[in-house]
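Asker: I would like to see how this sequence folds:
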Amino acid sequence: MAMLSNSSKDLMVALGFSLVALLLAAYFDANESFIEWSAQYEEIELDELPIAAAAIALAMAWFSWRRWRDLTLAQHALKQRLIEI
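Answerer: Down below sits the predicted model:
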């Protein structure tokens, strides 16, 4: 049986966590509760918080991808440098 890499295990944990969060949110009608609660704070636009959270999540995913790419390029350059020595 093939061993899974750490990144594959992490992906499975993240997907599992996301599925559990989705199921709990659906069971407790979390969105509807949030909408009802945030309606009383319309003047400070609290009802826009989910959109802002989604935008932040996408920005952090982009930022992480860029850092991963930088690290991969630096690692490749280091390997090349070690081969030259």
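Asker: all contacts plus neighbour counts: C-alpha atoms, from now on.
Answerer: Noted.
Asker: Now do the helices in this structure.
Answerer: 6-27, 30-38, 49-84 (DSSP state H).
Asker: mind putting those in CSV, mean neighbour count included?
Answerer: Shown next, in CSV, are the helices of the chain (neighbours: other C-alpha atoms under 10 Å):
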stretch, mean neighbour count
helix 6-27, 12
helix 30-38, 13
helix 49-84, 11
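Asker: Any idea how far stretch 16-36 is from the middle of the chain?
Answerer: 17 Å (C-alpha atoms, centre = their mean, to the nearest Å).
Asker: do you know how far residue 36 is from residue 30?
Answerer: 10 Å (C-alpha to C-alpha, to the nearest Å).
Asker: run this one through as well so I can compare:
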Amino acid sequence: MGLQACLLGLFALILSGKCSYSPEPDQRRTLPPGWVSLGRADPEEELSLTFALRQQNVERLSELVQAVSDPSSPQYGAFWD
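Answerer: Predicted structure coming up:
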């Protein structure tokens, strides 16, 4: 299952209003310093969310992209699913 499908499934669960938030035992149960809880959002309100992911192995990814794109490479045209 792709990352996009996982995120869409997560959003569907959150937006359905039928699930309750229950953090995992290792999750913090308090707000970060400076944050204020405003309670639940209105179910009719449209929310825009942005997620940032830390990139790892960017150099290796660049090498792999170059290898599948270079006609002289043995990996040329070997695309992943």
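Asker: TM-score them against each other, please.
Answerer: Here the TM-score for the pair of chains, by TM-score structural alignment, normalised by the length of the second structure, is 0.34; 50 aligned residues with a C-alpha RMSD of 4.0 Å.
Asker: Against residue 69 of the second structure, how distant is residue 59 of the second structure?
Answerer: 15 Å.
Asker: The two - which one has more neighbours?
Answerer: Shown here are residue 59 of the second structure and residue 69; by other C-alpha atoms under 10 Å, residue 69 has more neighbours (15 against 9).
Asker: now that one: how far from residue 62 of the second structure?
Answerer: 11 Å.
Asker: got it, and residue 11 of the second structure?
Answerer: 31 Å.
Asker: Longest helix in the second structure, please.
Answerer: From DSSP H, the single longest helix across the second structure is helix 3-16.
Asker: Would you indicate which residues of the very next helix or strand once past it are buried?
Answerer: The helix or strand immediately downstream of helix 3-16 of the second structure is helix 58-69, counting by DSSP states H and E. Residues of helix 58-69 of the second structure classed as buried: 65, 67-68 (neighbour count, 16 or more other C-alpha atoms under 10 Å).
Asker: can you list the residues you listed in a markdown table and add distance to residue 16 of the second structure?
Answerer: As requested, these are exported to a markdown table (distance: C-alpha to C-alpha, whole Å):
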| residue | distance to residue 16 of the second structure |
| --- | --- |
| 65 | 39 |
| 67 | 44 |
| 68 | 42 |
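Asker: Many thanks, I have nothing further to ask.
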